[in-house]
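1. sequence unknown, structure follows:
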């Protein structure tokens, strides 16, 4: 009997000990599970925070990318506008340069014509000085060469004296030899009066013009007889002018084109 009781006691103690141990193990397992849960919760919280941060950063990056796209589009538009403006400016500069070159060429033509007329006038003056001598009264004004005939030469035009006529004809021969070298030049015979007797002065100019035509074979198309008031002087001039009519029309047309 005692033996059975002892066995039962041992069995009870064993069962009780076993239950206590299982309970202890269960508590430990519960604690472990709770710790694992807490760890998982912590990881979840951290993960959520990281997700929030990542989303915020992603939104920030997207905003920056959008801003960069806007800036880039604006920059490209500015570059395109600048390129277009540069091309237009280059084209305008090219047209301006072409226009300037065209005007420069036209001005060169005019300048060359001026130089040509000046050169002709200088050549006529030089030839007359050689023929008539340095003491002859010759001057250049407004592109024309003017010979002022002295009184003896003027008187010889209408004088009956053979000596006076011969001296005048000698002078006119020297002058007309030069005139024949410059066939395009216009010759104006100008009577100068200081008394207001323009008819007398014009008559003398006409006499000389006729003599130049008939006796010295100067073309009538080149000759013009005229008169002017000389103030306190009188005389008779031969004015030789390079042909200005074609030059005048050239300059007029150039001015019209430039306007």
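-> On my side now, so go ahead. All values derive from a computational prediction rather than experimental measurement.

2. okay, CA-based contacts and neighbour counts for the rest of this
-> Noted.

3. what about the longest helix seen in the chain, distance to the chain center?
-> Ranked by residue count under DSSP state H, the longest helix found in the chain is helix 2-132. Relative to the centre of its chain, helix 2-132 is centred 43 Å away, using C-alpha atoms, centre = their mean, to the nearest Å.

4. how near is residue 95 to residue 211?
-> 58 Å (C-alpha to C-alpha, to the nearest Å).

5. the two - which one has more neighbours?
-> Neighbour count, other C-alpha atoms under 10 Å: between residue 95 and residue 211, residue 211 has more, with 16 against 12.

6. which parts of the one helix or strand the more buried one maps to are buried?
-> For residue 211, the element it lies in under DSSP states H and E is helix 198-214. Residues 198, 201, 202, 204, 205, 206, 208, 209, 210, 211, 212 are the ones in helix 198-214 that count as buried (16 or more other C-alpha atoms under 10 Å).

7. need the residues that contact it.
-> By C-alpha atoms under 8 Å, 6 or more residues apart in numbering, the residues outside helix 198-214 that reach it are 157, 176, 189-193, 218-220, 223-229, 236.

8. which of the residues you listed count as buried?
-> 157, 176, 189-193, 218, 223-229, 236.

9. coming back round to it: distance to residue 76 for the buried residues of helix 198-214 - can I get that in JSON lines?
-> As requested, the buried residues of helix 198-214 are exported to JSON lines (distance: C-alpha to C-alpha, whole Å):
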{"residue": "198", "distance to residue 76": "84"}
{"residue": "201", "distance to residue 76": "85"}
{"residue": "202", "distance to residue 76": "83"}
{"residue": "204", "distance to residue 76": "86"}
{"residue": "205", "distance to residue 76": "83"}
{"residue": "206", "distance to residue 76": "83"}
{"residue": "208", "distance to residue 76": "84"}
{"residue": "209", "distance to residue 76": "82"}
{"residue": "210", "distance to residue 76": "84"}
{"residue": "211", "distance to residue 76": "86"}
{"residue": "212", "distance to residue 76": "83"}
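
10. try this one side by side with the last:
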């Protein structure tokens, strides 16, 4: 019994020592596990925080991307609108330039016709002065050459309607001027200072008839009586054929359009 008791005590002491050692090891492991747990929690917390930051950054970047996309879309729309407006403006400019060229061509045609008539009037004026002399009553007005004579020189008196023999050479000279300028027309005005237009109309008609006898086309001749505003006599106007001139201008305008 005495020998068993010490052994029993030794066993108990040994067991207590082993148990204490194991407990210490367990406590150490617990501390390690707690540390590892805390470390993992810290890592998880960091990860969650980083995730939140990343999510916020992603949302911010997405918002910026959306804004940039909207801005680009708006810019593209504005560029398209600008391109459309520029195209329309360019088309309008081209149309305006084309219209201006047409108008310039029309104006040139009219100016050329007027210049041609003015040039012809100078030729007629030269022919008239050569035929009738420098002392003849010759003038130019509105592109027409005016040749004037008094009634006595032409009819012998202011009341006659038959051309005198002495005036026939003068009539022949007028006919020669008209033959030299076949593209021109002639208007014969009988001027009255009394208001009676019948007599001057007859006198102008007599001159027209005399010119027809000289083979001047009657379609070129117009005769009329006119109030002379206190003047009387015969005025012969050699001028362009206004109907032809008008038709030429009208045709130029038509072709220009």
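-> On my side now, so go ahead. Since we're looking at a predicted model, the values are computed, not measured.

11. what's the TM-score for these two chains?
-> In this superposition the chains share a TM-score of 0.82, using TM-score structural alignment, normalised by the length of the second structure; 252 aligned residues with a C-alpha RMSD of 3.1 Å.

12. I'd like the next helix or strand past the helix holding residue 211 of the first structure.
-> strand 223-229.

13. distance between that following strand and the chain's centre?
-> Per C-alpha atoms, centre = their mean, the centroid offset for strand 223-229 of the first structure relative to its chain is 47 Å.

14. how about it, aligned to which bit of the second structure?
-> Alignment note (TM-score structural alignment): strand 223-229 of the first structure is matched to residues 221-227 of the second structure.

15. one more: stretch 61-73 of the first structure?
-> Residues 61-73 of the second structure are matched to stretch 61-73 of the first structure when aligned by TM-score structural alignment.

16. mean deviation, the matching stretch versus the first structure?
-> Once fitted to the first structure, stretch 61-73 of the second structure is off its aligned match by 2.4 Å on average (mean C-alpha distance after the TM-score superposition for the first structure).

17. how much space is there between the most centrally placed residue in the second structure and residue 84 of the second structure?
-> Against the mean C-alpha coordinate of the second structure, by C-alpha atoms, centre = their mean, the closest residue is residue 96 at 1.6 Å. In this view, residue 96 of the second structure and residue 84 of the second structure are 18 Å apart by C-alpha to C-alpha.

18. and for residue 133 of the second structure?
-> To residue 84 of the second structure, residue 133 of the second structure is 71 Å away according to C-alpha to C-alpha.

19. for residue 7 of the second structure, same thing?
-> Per C-alpha to C-alpha, residue 7 of the second structure is found 111 Å from residue 84 of the second structure.

20. quick check: end-to-end length of stretch 190-207 of the first structure?
-> 11 Å.

21. average offset of the match of strand 223-229 of the first structure relative to the first structure?
-> Relative to the first structure, stretch 221-227 of the second structure is 1.6 Å off (mean C-alpha distance after the TM-score superposition for the first structure).

22. how about stretch 78-89 of the second structure?
-> On superposition with the first structure, the mean distance recorded for stretch 78-89 of the second structure (mean C-alpha distance after the TM-score superposition for the first structure) is 2.8 Å.

23. repeat that for stretch 201-212 of the second structure.
-> Looks like 2.1 Å for stretch 201-212 of the second structure (mean C-alpha distance after the TM-score superposition for the first structure).

24. now do that stretch: distance to the chain's middle.
-> 53 Å.

25. what's the matching range in the first structure for it?
-> Aligning stretch 201-212 of the second structure against the first structure (TM-score structural alignment) gives residues 202-213.

26. got a list of what residue 42 of the second structure touches?
-> Counting by C-alpha under 8 Å, 6+ apart, residue 42 of the second structure has no contacts.

27. ok, and what's touching the match of stretch 61-73 of the first structure?
-> So stretch 61-73 of the second structure is contacted by nothing (C-alpha under 8 Å, 6+ apart).

28. now do 10 Å
-> With contacts defined as C-alpha atoms under 10 Å, 6 or more residues apart in numbering, stretch 61-73 of the second structure is touched by 55, 56, 57, 58, 59, 60, 74, 75, 76, 77, 78, 79.

29. show me what counts as buried in that stretch.
-> Residues of stretch 61-73 of the second structure classed as buried by neighbour count (16+ other C-alpha under 10 Å): none.

30. one step back: farthest-apart pair in the contacts of stretch 61-73 of the second structure, please.
-> Pairwise distances across those peak at 35.2 Å for 55 and 79 (criterion: C-alpha to C-alpha).

31. return the distance of residue 126 of the second structure relative to residue 31 of the second structure.
-> From residue 126 of the second structure to residue 31 of the second structure the distance is 137 Å (C-alpha to C-alpha).

32. now do residue 201 of the second structure
-> According to C-alpha to C-alpha, residue 201 of the second structure stands 145 Å off from residue 31 of the second structure.

33. which SS class is residue 238 of the second structure?
-> The three-state assignment at residue 238 of the second structure reads strand, by DSSP: H, G, I helix; E, B strand; the rest coil.

34. show me what it lines up with in the first structure.
-> So residue 238 of the second structure corresponds to residue 240, using TM-score structural alignment.

35. so that match touches residue 148, yeah?
-> No. Taking C-alpha atoms under 10 Å as the definition, residue 240 of the first structure is not a contact partner of residue 148, at 11.4 Å.

36. neighbour count: those two, which is higher?
-> Neighbours per residue (other C-alpha under 10 Å) separate residue 240 of the first structure from residue 148, with residue 240 holding more: 24 against 18.

37. which residues touch that one?
-> Contacts of residue 240 of the first structure (C-alpha under 10 Å, 6+ apart): 121, 124-125, 140, 143-147, 179, 182, 185-189, 222-223.

38. residue 162 of the first structure: how many residues sit nearby?
-> Residue 162 of the first structure: 10 neighbours (other C-alpha under 10 Å).

39. quick one: contacts for it?
-> Counting by C-alpha under 10 Å, 6+ apart, residue 162 of the first structure makes contact with 156, 168.

40. repeat for residue 44 of the second structure
-> For residue 44 of the second structure, the contacting residues are 38, 50, by C-alpha under 10 Å, 6+ apart.
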